[in-house]
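Peer 1: The sequence isn't on hand, but the structure is:
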């Protein structure tokens, strides 16, 4: 009863001002394509890490209250009801700060404090479809100069600090992330929506609220559940999308070692919620393309143990191993000490929950806005063999296509040119 009351106290924020503007197309990552023009918001719940408590149990209660079967993800369910007035599913967003909070690890000051750390938005089908093309912005979109939270020298110094920690045996790998922001004027949603057009943006889409918006172009699956099968697709290893870059990624001992560390971490995370002995690596080190970069991806899956609910699942996988490091808790402490500002909407989770299916992307390649600034995050995994100069250049290469689209200019057509690591 106390848990239910806690959820009720935090959940009633009502439909947001942005979502209730006329003619806004619901464009949450992983939402069923056919449902997008037929949905409207029914209710939402949100939480900031300063609220305290366990937001994952509370959000599970909130979604259950709206009829979504998330208390036991292994229980057979009927498909969602797509009739007008019936709940289709819900968007779910969980920030990196929320994941660190659940592990008891402090985080740096967030650059966009108005952005919640957990958001759930329930949508139902409407009889009045929304046009596929959103209305033009009422004001001209302008983006000011970018301000980086650390300069290349400070970033490289942090990379070396991680290498020193690895040398002491404190950690095996740490993912370091930098932040940049720029002032803007006008409606940010069209700019954020453009991110989904980047090649390889498996989780392209947006989520909005009062005074904030998130745009995602992520290629990475944090967690997907269908029936009783759970999987994750960690990405680690990056090279320019050229023939030479692909060959270098496939033959790099450094990148493969970094990747396998994270695959092992993800196997361990899934083991906490899986039937004993069912965790498998279905595909190891497959090379995929995101925009002008090659990246290495693996697929790890398992059979869920009976009775695993949404809260259990998120406790096991948040924050994502590929954007923290190994061991995860130790890596988070180094992240808190070395990164100059919080990760905001970056390195969290964003996606869709419906009866019988859950699909959350890891919010890499993600931007967010508050009332007057646009925010962007980019980074990479650091191992003993990492070269500081190359790591700084790799983070810049990941951010470049997003910066171009957000500014309203075409993204780079030539693959990013940055030093390949040994």
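Peer 2: Right, received. Where do you want to start? Just so it is clear, the structure is predicted and the values come from calculations on it, not from any experiment. Numbers count the residues shown, from 1 in each chain.

Peer 1: Only C-alpha atoms from now on, for both contacts and neighbour counts.
Peer 2: Fine.

Peer 1: quick one: the nearest residue to residue 144 once chain neighbours are set aside from residue 376, how far?
Peer 2: Distance criterion CA to CA, 6 or more residues apart in numbering; nearest residue to residue 144, sequence neighbours excluded, is residue 183 at 5.0 Å. In this view, residue 183 and residue 376 are 12 Å apart by CA to CA, to the nearest Å.

Peer 1: ditto for residue 137
Peer 2: Taking CA to CA, one finds residue 137 at 22 Å from residue 376.

Peer 1: more neighbours, these two?
Peer 2: The residue with more neighbours, out of residue 137 and residue 376, is residue 376; 25 against 12, by other CA atoms under 10 Å.

Peer 1: Surely the more buried one and residue 368 touch.
Peer 2: Yes. Using CA atoms under 8 Å, residue 376 makes contact with residue 368 at a distance of 6.7 Å.

Peer 1: which residues does the closest residue to residue 64 other than its chain neighbours contact?
Peer 2: Nearest non-adjacent residue to residue 64, counting by CA to CA, 6+ apart: residue 70, 6.4 Å away. Counting by CA atoms under 8 Å, 6 or more residues apart in numbering, residue 70 makes contact with 60, 63, 64, 309, 310.

Peer 1: Quick check: which element contains residue 70?
Peer 2: Using DSSP states H and E, residue 70 falls within no helix or strand.

Peer 1: circling back to that earlier point, what about the residue nearest to residue 144, is that helix, strand or coil?
Peer 2: strand (DSSP: H, G, I helix; E, B strand; the rest coil).

Peer 1: how many neighbours does it have?
Peer 2: The burial count for residue 183: 17, using other CA under 10 Å.

Peer 1: dump the residue contacts of residue 156.
Peer 2: Here residue 156 is in contact with 388, 389, 391, 392 (criterion: CA under 8 Å, 6+ apart).

Peer 1: Now intersect the residues you listed with the helices, please.
Peer 2: Applying DSSP state H to the contacts of residue 156, the entries found in helices are 388, 389, 391, 392.

Peer 1: In JSON lines, list these along with neighbour count.
Peer 2: Converted to JSON lines, the ones in helices among the contacts of residue 156 look like this (neighbours: other CA atoms under 10 Å):
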{"residue": "388", "neighbour count": "20"}
{"residue": "389", "neighbour count": "18"}
{"residue": "391", "neighbour count": "24"}
{"residue": "392", "neighbour count": "24"}
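
Peer 1: Among the residues you listed, which one sits closest to residue 297?
Peer 2: Using CA to CA, residue 391 is the member of these that lies nearest residue 297, at 18.8 Å.

Peer 1: residues in contact with the closest one?
Peer 2: 156, 159, 379, 380, 382.

Peer 1: same deal with residue 273?
Peer 2: 304, 305, 308, 312, 313, 316.

Peer 1: Next one: the residue nearest to the spatial centre of the chain relative to residue 218, how far apart?
Peer 2: Residue closest to the mean C-alpha point of the chain, counted by CA atoms, centre = their mean, is residue 363 at 1.8 Å. Distance, residue 363 to residue 218, using CA to CA: 6 Å.

Peer 1: okay, now the one to match up with it:
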């Protein structure tokens, strides 16, 4: 078993954690690190808030942001929150075990400004990289059966919608970090970046905002609805009554989530059902925002938005209970949050289109939202379409898109 090099700082000049200030990236140095699992004794939301506040980041009252100064010692923190940690925050069912247990459920890496650009880090080579065949955690038939069971739960009135996610893994040889950096550069990867630790790494090409906070206002940008990035695919997505109904249902869920931490009357839908492109797919995105209520801190924010509504379902707690039963393995590094928390802003992307690496395997997850109108075969095909570009770019050391 090989050891993945443990420090995020090594990757910074090439694929920094999503959201790190571009002007600071070349001279950032790891200052301190928090890592833990979701099944520990501490609440992940409280633990993260206390850790970051202890390093001077203004996370106890998000209506009072600080100012980012390149002259300050602490620049900010790269943060990862798994779906399991999010479920723990809201007291939901934990679900099955992660197939990549080396990846922690909560990570915060605090960076300080160095005095000079980082130098002397080893170069990573692409020769010797080889990815073996993919092993799926369920067959297409079992995936389709899970979709049917989800529809049964909808028919029974237990839920309105649920997101069902599958997993695949492949053995590898060579250095995984160049492959994860290629992934982070996929077109449309608003939250493209890499985060590493001892024996694990996460590469993200997510287009979706889990939560952003700037100037006292909070934003989430749920994505629901997928078609091939062709002219007919775009028209079909715009005209699909099923996709639009599914999308609006999640927008309503996100409005309710933000209302839990918002000043009364400030929640609004800024954009509804906007079509955007990620790699070879069209996807529908909306923007929901609100003004944060006085005294609300990072822990309150995370409990309101985690796990993300677009990858859980509605009602959220009932959907999480279904997910714990339907899915074959845990969500690991997927369907969580990854990004940057600085003195002046919070910006976490939802970890869709994300891969995790442990000592000998690469892991990828993908799925989709199930409604009463879902067709099992179409849902299986949609999950494959989402994971396809991720798997392809991980496999090909010479592919640049």
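Peer 2: Okay, I see it. Predicted, not measured: the structure shown is a model, and the values here were computed from it.

Peer 1: Tell me how the two chains score on TM-score.
Peer 2: The TM-score (TM-score structural alignment, normalised by the length of the second structure) is 0.95; 396 aligned residues with a CA RMSD of 1.9 Å.

Peer 1: Mind telling me the two of the contacts of residue 273 of the first structure farthest from one another?
Peer 2: Most distant of the contacts of residue 273 of the first structure, by CA to CA, are 305 and 316, 12.6 Å apart.

Peer 1: What number of neighbouring residues does residue 5 of the second structure come out with?
Peer 2: Residues near residue 5 of the second structure, counting by other CA under 10 Å: 16.

Peer 1: In the first structure, what residue corresponds to residue 79 of the second structure?
Peer 2: The alignment partner of residue 79 of the second structure in the first structure, by TM-score structural alignment, is residue 92.

Peer 1: and if you look at residue 267 of the second structure?
Peer 2: Aligned by TM-score structural alignment, residue 267 of the second structure pairs with residue 279 of the first structure.

Peer 1: With adjacent residues omitted, what lies nearest to that match?
Peer 2: Using CA to CA, 6+ apart, the closest residue to residue 279 of the first structure is residue 302 (4.3 Å).

Peer 1: In the second structure, what residue corresponds to the one you found?
Peer 2: So, by TM-score structural alignment, residue 302 of the first structure is matched to residue 290.

Peer 1: now swap in residue 391 of the first structure and tell me
Peer 2: Checking TM-score structural alignment: residue 391 of the first structure goes with residue 379.

Peer 1: Check residue 123 of the first structure too.
Peer 2: Residue 123 of the first structure maps onto residue 111 in the second structure, by TM-score structural alignment.

Peer 1: Correct me if wrong, but that match is in a strand.
Peer 2: Yes. Assessed with three-state DSSP, residue 111 of the second structure lies in a strand.

Peer 1: tell me the contacts of the nearest residue to it once chain neighbours are set aside?
Peer 2: The shortest distance from residue 111 of the second structure to any residue other than its chain neighbours is 4.6 Å, reached at residue 30 (CA to CA, 6+ apart). By CA under 8 Å, 6+ apart, residue 30 of the second structure lies in contact with 7, 8, 9, 109, 110, 111, 112.

Peer 1: Counting neighbours, what do you get for the second one?
Peer 2: What that stands for is residue 8 of the second structure. Neighbours of residue 8 of the second structure using other CA under 10 Å come to 22.

Peer 1: Please report how far it lies from residue 333 of the second structure.
Peer 2: 16 Å.

Peer 1: got JSON lines for the contacts of residue 391 of the first structure, with secondary structure and distance to residue 248 of the first structure too?
Peer 2: Shown next, in JSON lines, are the contacts of residue 391 of the first structure (DSSP: H, G, I helix; E, B strand; the rest coil; distance: CA to CA, whole Å):
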{"residue": "156", "secondary structure": "helix", "distance to residue 248 of the first structure": "23"}
{"residue": "159", "secondary structure": "helix", "distance to residue 248 of the first structure": "22"}
{"residue": "379", "secondary structure": "strand", "distance to residue 248 of the first structure": "20"}
{"residue": "380", "secondary structure": "strand", "distance to residue 248 of the first structure": "17"}
{"residue": "382", "secondary structure": "strand", "distance to residue 248 of the first structure": "18"}
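
Peer 1: okay, the residues you listed in TSV with distance to residue 256 of the first structure next?
Peer 2: Shown next, in TSV, are the contacts of residue 391 of the first structure (distance: CA to CA, whole Å):
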residue	distance to residue 256 of the first structure
156	22
159	19
379	18
380	14
382	13
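
Peer 1: For residue 341 of the first structure, state which of those is nearest.
Peer 2: For the contacts of residue 391 of the first structure, the nearest to residue 341 of the first structure is residue 379 (13.0 Å; CA to CA).

Peer 1: which residue in the second structure lines up with the closest one?
Peer 2: So, by TM-score structural alignment, residue 379 of the first structure is matched to residue 367.

Peer 1: And for residue 286 of the first structure, the neighbour number?
Peer 2: 12.

Peer 1: Residue 3 of the first structure too?
Peer 2: Neighbour count for residue 3 of the first structure, taken as other CA under 10 Å: 12.

Peer 1: give the contact list for it.
Peer 2: Contacts of residue 3 of the first structure (CA under 8 Å, 6+ apart): residue 58.

Peer 1: Helix, strand or coil: sort out it for me.
Peer 2: helix.

Peer 1: And for the match of residue 379 of the first structure, nearest residue in space, chain neighbours not counted?
Peer 2: The nearest residue in space to residue 367 of the second structure (CA to CA, 6+ apart) is residue 165, at 4.0 Å.

Peer 1: quick one: contacts for the equivalent of that neighbour over in the first structure?
Peer 2: Aligned by TM-score structural alignment, residue 165 of the second structure pairs with residue 177 of the first structure. By CA under 8 Å, 6+ apart, residue 177 of the first structure lies in contact with 339, 343, 377, 378, 379, 380.

Peer 1: superposed on the second structure, where does the helix or strand where residue 177 of the first structure lies end up, distance-wise?
Peer 2: Element membership of residue 177 of the first structure [criterion: DSSP H and E] is strand 173-185. After superposition onto the second structure, the mean distance of strand 173-185 of the first structure to its aligned counterpart is 0.5 Å, using mean CA distance after the TM-score superposition for the first structure.

Peer 1: all helices in the stretch 101-250 of the first structure, in order from the N-terminus.
Peer 2: Per DSSP state H, counting those that start in this stretch, the stretch 101-250 of the first structure carries helices over the ranges 152-168, 189-194, 243-251.

Peer 1: With distance to residue 263 of the first structure as new columns, can those helices be given to me in a markdown table?
Peer 2: Shown next, in a markdown table, are the helices of the stretch 101-250 of the first structure (distance: least, CA to CA, whole Å):
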| stretch | distance to residue 263 of the first structure |
| --- | --- |
| helix 152-168 | 18 |
| helix 189-194 | 31 |
| helix 243-251 | 16 |
